[in-house]
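**Student:** heads up, no residue letters with this:
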């Protein structure tokens, strides 16, 4: 076997710049010609790119290709970089690198570049770009190091982190977990964090997080839960002395059981840091247990003062069981600072739990101080509950629900008749997994929402013989302000006339019709696609169009032989995909900037013809074209020729197709 060709002199020089970058004068590197710099960027490390970026930006040179190359190196060669801006790609790199480096985790990219990345200067640089902190309570050493040895990093995180995810249970009884509680306190109460994500089934941690940062009163039942052995909670009291209180692993509550609704002032006892080694008599965590938050963290609050208490404006509970829901329910009536609430369960919520939640939300909404505008709930057992939740919080402008209707053990809840008043709803997402969806509930909400600007519907199965035509008619008649429409996994095979009518009477900016069987019942698919393209061109505001997984290029026919269902593919000519190039023809070309035709079984010859047509009908601005999961390897030469024609006109999103994998073919054809 012949050996690999030796690198050229230019490649050798570029590699040498990376290797000896620290010894070079940065100004000399920045003075390289722009064309040579573009070749150098993919060779540089993360730290080198970060150092050079300000100077290069002053010269008008983007480092996007360098950051995109790092993302490909991190994800693998099949990764399609869908971040088209320099800052977007850089933020993604930093977001992905910070957690494994902070917690000492390894992956292929980190191991290969550990020498360049495992430095305090890089951690400080990366921390400037991250907004979300992942908290692993069991990782004691990194958290203790953050508190003791890396105070500049902790101070920076206080200013940067907007949301924190609690990914492990925290045993509030054990001293070794107090480092995690202290970091939470610093980010929540001293920092700018307003969003908490609880991704663990731990109601007692949820109670600790909510205490003093949301509800303005304490329910006796919540206090009982916090004091219970089941919650492994220790209530640490502290005298109300003149020097106040500071950071605390526990809580002191002075709730008046006679006046639940009264605002209760809460103080926190001093934080004690004790490592597992200290518990066994081998202390290695050099922190005086009596040191208070102020002087220890060098924050603006002296030991004689009271630590601030942050407010949780966005709460997300990803593993929300009945007990967690009960904890939250007790806090809802005066959770006035809450703007966004997301609750998800692995199993379907019980009817009674959802109705109890709705009652708590209604109590909150009855106050003029209620600020809740975003609600995300899943998984609901019935579509009807969507309206009940909306009526409970009539100020909500964004609702996201997931619905799973099981055949057994469920019954429609007996509730009062829902309201029919106008809703201020602007964004609505409904994902349904039901044997049969009652379309009336969806259209009823749409008619009550004249201000709707964004709608995402997925997975709605109607009874046999029914059509989604009424849905599209309702949108045309009632939702004239719609700007973003995302239809996913819906049977629109008989709705082309209604789609055309909607397009002629709307001002959409984004349209997704993914896996909607658009042309399935059209006898002349080319003509039907031409009608669709003509209607799309009448929407001058449209900039994003997705027709992914719509069987645009073939017509599947099914036959049964010996009990087995066979799929017979009648591949169409290249004309179907080429019709899409006419989006940009004529005196008024479409303004579409992103076109997704992935998963459509586009053959290499079809793509080549499309590329030739697109060169004739050039888009008015650079087009981002998503071609992922189309069978390019069936004729690689033709496929690559098509890509070469498209690259001057488009930013291409590609993933390698393996025709030897029959499952890939099957998925694309479904």
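**Tutor:** Received it, and whenever you're ready, just let me know what you need. Just so it is clear, the model here is predicted, and its values are computed rather than measured.
**Student:** drop to CA atoms for contacts and neighbour counts, all remaining ones
**Tutor:** Will do.
**Student:** where along the stretch 401-550 of the chain do the helices fall?
**Tutor:** Secondary structure of the stretch 401-550 of the chain by DSSP state H, counting those that start in this stretch: the helices cover 439-447, 469-478, 496-504, 525-536.
**Student:** those helices into JSON lines, with extra columns for distance to residue 214?
**Tutor:** Output for the helices of the stretch 401-550 of the chain, formatted as JSON lines (distance: least, C-alpha to C-alpha, whole Å):
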{"stretch": "helix 439-447", "distance to residue 214": "30"}
{"stretch": "helix 469-478", "distance to residue 214": "37"}
{"stretch": "helix 496-504", "distance to residue 214": "44"}
{"stretch": "helix 525-536", "distance to residue 214": "47"}
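**Student:** can I get those in CSV including mean neighbour count?
**Tutor:** Shown next, in CSV, are these (neighbours: other C-alpha atoms under 10 Å):
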stretch, mean neighbour count
helix 439-447, 17
helix 469-478, 18
helix 496-504, 18
helix 525-536, 18
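**Student:** quick one, which of these is nearest to residue 26?
**Tutor:** Of all the helices of the stretch 401-550 of the chain, it is helix 525-536 that lies closest to residue 26, at 50.5 Å by C-alpha to C-alpha.
**Student:** for the stretch 501-650 of the chain, which segments count as strands?
**Tutor:** Using DSSP state E, counting those that start in this stretch, the strands of the stretch 501-650 of the chain run over residues 510-514, 544-546, 554-561, 564-571, 594-596, 623-626, 650-653.
**Student:** other SSEs contacting the fifth one?
**Tutor:** With contacts taken as 3 or more C-alpha pairs under 8 Å, 6 or more residues apart in numbering; DSSP states H and E, strand 594-596 sits against strand 544-546, strand 623-626.
**Student:** would you turn those strands into a markdown table with mean neighbour count and distance to residue 14?
**Tutor:** Compiled in a markdown table, the helices and strands packed on strand 594-596 are given as follows (neighbours: other C-alpha atoms under 10 Å; distance: least, C-alpha to C-alpha, whole Å):
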| stretch | mean neighbour count | distance to residue 14 |
| --- | --- | --- |
| strand 544-546 | 20 | 39 |
| strand 623-626 | 22 | 30 |
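**Student:** now the ones you listed in JSON lines, with distance to residue 265?
**Tutor:** As requested, those are arranged in JSON lines below (distance: least, C-alpha to C-alpha, whole Å):
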{"stretch": "strand 544-546", "distance to residue 265": "51"}
{"stretch": "strand 623-626", "distance to residue 265": "55"}
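**Student:** for comparison:
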């Protein structure tokens, strides 16, 4: 009887504490200043019950009480609450993500775009208060037609929010620019002008076939050095009376129309919105270093390429170019067949990301000769089952520092997986410059054991980062892998990514494997439930 009474008393105490914590959370507007008096243990229990507004406000107290780890857990939980598809997004995020920043950036967009679900997350707080708090953490700003977000930022009410964004936003993403401009051309252009020309934006992403009007304006910011725009002769209120066709000038009978930037970015137009906008009556022109375009044909932008002197990175979807960093995502056979000749004109290419192409052997065969300075190669969603010899040849004739073969079906046609993995491992060991290797989503399963031989012998690989995530590696396979690593004793500590493998199938064996790996590896793992959903199962198969 006594043990039963003791248990009941303990449960009653726990329930009372929980009730008090929830009451404090509901009345934070009154009790916020008293939070610093709470012991660390109670503060730790309080964090999950706070909304994002107060979670942000008591951050200093949480750090002072040394419960920062619990604070990150609370922010991560809030981020999951905001994102229904968080399981899918989690695969592309790093364990050391700043969850607070990610969470408040998501919240900002939901409020700006007037997402109805946000009312269930934050109550008793004004829209302006939430935007002011979250705008400080926006690094990537996405503007769409939803909620008239682009136009609203130009309003008198949200002008202070726009000023915050000018200082914080580094990347600007525009979706369906034609529809966005139709909502309010003057307002949208003013917002873009403030963010790019007066703000800190250096990366721009234009999706869904941007019209030439906006493309010309954006790409004029890719020149070097930046130039101030000459003052137009139009009257201060001329903008309101301009027709669309007045914004264009013909360069010749067969040349595409060119945007008259002197009309679009008149300093007096900018001052009409904000009298303190420009200094000495002049607005500077921003400088974009990274451009990600979705265009229908190369002809759309080819005429402008020679003027893009300050670009460090250019991503074109459905086209091809010659630069230091190139990303190609295409399934067009003709594009791939012409790609090797394009690479011949890019001898300084150091970073190449290719996804979704067919006939990859043409690309791999060309790379050693055409791109001798290539340091980063990322191949994604490409069938390399028939390209084993080309892969080996590339490894033997390159200075790669990072290689990623993601979802490349490497072993699909192997009678014996060792037929490819043995020479592959030997070639990787011989590539002294290689520091990062990713083989995620290649159905390695038991074959992952062979990868441990990278650290075998007198000349082991210099790799410090190895990604084996999403390969259906079972605990028994990991244990054998760990045994080899323990035997080889790699000289340098290895960051090993094992996420999204069904290691939950045998927790005991998993634990034994982890124990062997920990002296040599920083392990990235998760609590993924491999049996939870069919979607998760398919993602690793």
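**Tutor:** Perfect, thanks for sending it. Given the structure is predicted, the values throughout are model-derived calculations rather than measurements.
**Student:** give me the TM-score for this pair.
**Tutor:** After superposition, the two chains reach a TM-score (TM-score structural alignment, normalised by the length of structure 2) of 0.71; 507 aligned residues with a C-alpha RMSD of 5.2 Å.
**Student:** skipping adjacent residues, who's closest to the residue sitting nearest the centre point of structure 1 in space?
**Tutor:** The C-alpha lying nearest the average C-alpha coordinate of structure 1 belongs to residue 132 (C-alpha atoms, centre = their mean; 11.6 Å). The shortest distance from residue 132 of structure 1 to any non-neighbouring residue, by C-alpha to C-alpha, 6 or more residues apart in numbering, is to residue 163 (4.9 Å).
**Student:** hang on, that neighbour packs against residue 194?
**Tutor:** Yes. The criterion here is C-alpha atoms under 8 Å, and residue 163 of structure 1 meets it with residue 194 at 6.2 Å.
**Student:** just list the residues touching residue 378 of structure 2, thanks.
**Tutor:** Contact analysis of residue 378 of structure 2 by C-alpha atoms under 8 Å, 6 or more residues apart in numbering lists 352, 353, 354, 403, 404, 405, 406.
**Student:** and the helices of the stretch 401-550 of structure 1: which comes nearest residue 548 of structure 1?
**Tutor:** The nearest among the helices of the stretch 401-550 of structure 1, by C-alpha to C-alpha, is helix 525-536 at 13.9 Å.
**Student:** angle of the closest one against helix 496-504?
**Tutor:** 20 degrees (axes from the mean of the first three to the mean of the last three C-alpha atoms, to 10 degrees).
**Student:** what packs against helix 525-536 of structure 1?
**Tutor:** Short answer (3+ C-alpha pairs under 8 Å, 6+ apart): helix 525-536 of structure 1 packs on helix 496-504, helix 575-579.
**Student:** can you list these in CSV and add distance to residue 314 of structure 1?
**Tutor:** Listed next are these as CSV, based on distance: least, C-alpha to C-alpha, whole Å:
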stretch, distance to residue 314 of structure 1
helix 496-504, 35
helix 575-579, 44
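**Student:** which of these sits closest to residue 367 of structure 1?
**Tutor:** Nearest to residue 367 of structure 1, of all these, is helix 496-504, at 39.1 Å by C-alpha to C-alpha.
**Student:** can you give me the neighbour number for the residue mapped onto residue 407 of structure 2 from structure 1?
**Tutor:** Aligned by TM-score structural alignment, residue 407 of structure 2 pairs with residue 515 of structure 1. Residues near residue 515 of structure 1, counting by other C-alpha atoms under 10 Å, number 23.
**Student:** and residue 515 of structure 1, how far from residue 580 of structure 1?
**Tutor:** Relative to residue 580 of structure 1, residue 515 of structure 1 is positioned 17 Å away (C-alpha to C-alpha, to the nearest Å).
**Student:** what does residue 90 of structure 1 give?
**Tutor:** Residue 90 of structure 1 is 33 Å from residue 580 of structure 1, where distance means C-alpha to C-alpha.
**Student:** again with residue 197 of structure 1
**Tutor:** Applying C-alpha to C-alpha, the value for residue 197 of structure 1 to residue 580 of structure 1 is 42 Å.
**Student:** ok, back up a step: of residue 90 and residue 580 of structure 1, who's got more company?
**Tutor:** residue 90 (23 against 20).
**Student:** tell me the SS of that one?
**Tutor:** helix (DSSP: H, G, I helix; E, B strand; the rest coil).
**Student:** that one maps to what in structure 2?
**Tutor:** Mapped onto structure 2 by TM-score structural alignment, residue 90 of structure 1 lines up with residue 100.
**Student:** residue 651 of structure 1 too?
**Tutor:** That one, residue 651 of structure 1, aligns with residue 524 by TM-score structural alignment.
**Student:** hmm, its match is touching residue 495, no?
**Tutor:** Yes. Using C-alpha under 8 Å, residue 524 of structure 2 makes contact with residue 495 at a distance of 7.4 Å.
**Student:** surely residue 337 of structure 2 meets residue 361?
**Tutor:** No. Residue 337 of structure 2 is beyond contact range of residue 361, at 10.3 Å (criterion: C-alpha under 8 Å).
**Student:** which ones are touching residue 523 of structure 2?
**Tutor:** Applying C-alpha under 8 Å, 6+ apart, the residues near residue 523 of structure 2 are 495, 496, 497, 498.
**Student:** which among the strands of the stretch 501-650 of structure 1 is found nearest to residue 149 of structure 1?
**Tutor:** Here strand 650-653 is closest among those (C-alpha to C-alpha), at 43.5 Å.
**Student:** the closest one vs structure 2, mean deviation?
**Tutor:** Comparison of strand 650-653 of structure 1 with structure 2 after fitting gives an average deviation of 2.4 Å (mean C-alpha distance after the TM-score superposition for structure 1).
**Student:** any idea which helix or strand comes after that strand?
**Tutor:** Counting by DSSP states H and E, the next helix or strand C-terminal to strand 650-653 of structure 1 is helix 662-669.
**Student:** just the closest of the contacts of residue 378 of structure 2 to residue 158 of structure 2, please.
**Tutor:** Using C-alpha to C-alpha, the contacts of residue 378 of structure 2 come closest to residue 158 of structure 2 at residue 353, 38.9 Å.
**Student:** follow-up on the earlier one: shared neighbours of residue 524 and residue 495 of structure 2, anything?
**Tutor:** Joint contacts of residue 524 of structure 2 and residue 495 (C-alpha under 8 Å, 6+ apart) do not exist.
**Student:** quick revisit: of all the helices of the stretch 401-550 of structure 1, which lies closest to residue 261 of structure 1?
**Tutor:** Across these, closest to residue 261 of structure 1 is helix 439-447 (C-alpha to C-alpha), at 34.4 Å.
**Student:** contacting residues for the match of residue 90 of structure 1?
**Tutor:** The neighbours of residue 100 of structure 2, taking C-alpha under 8 Å, 6+ apart as the test, are 72, 75, 76, 79.
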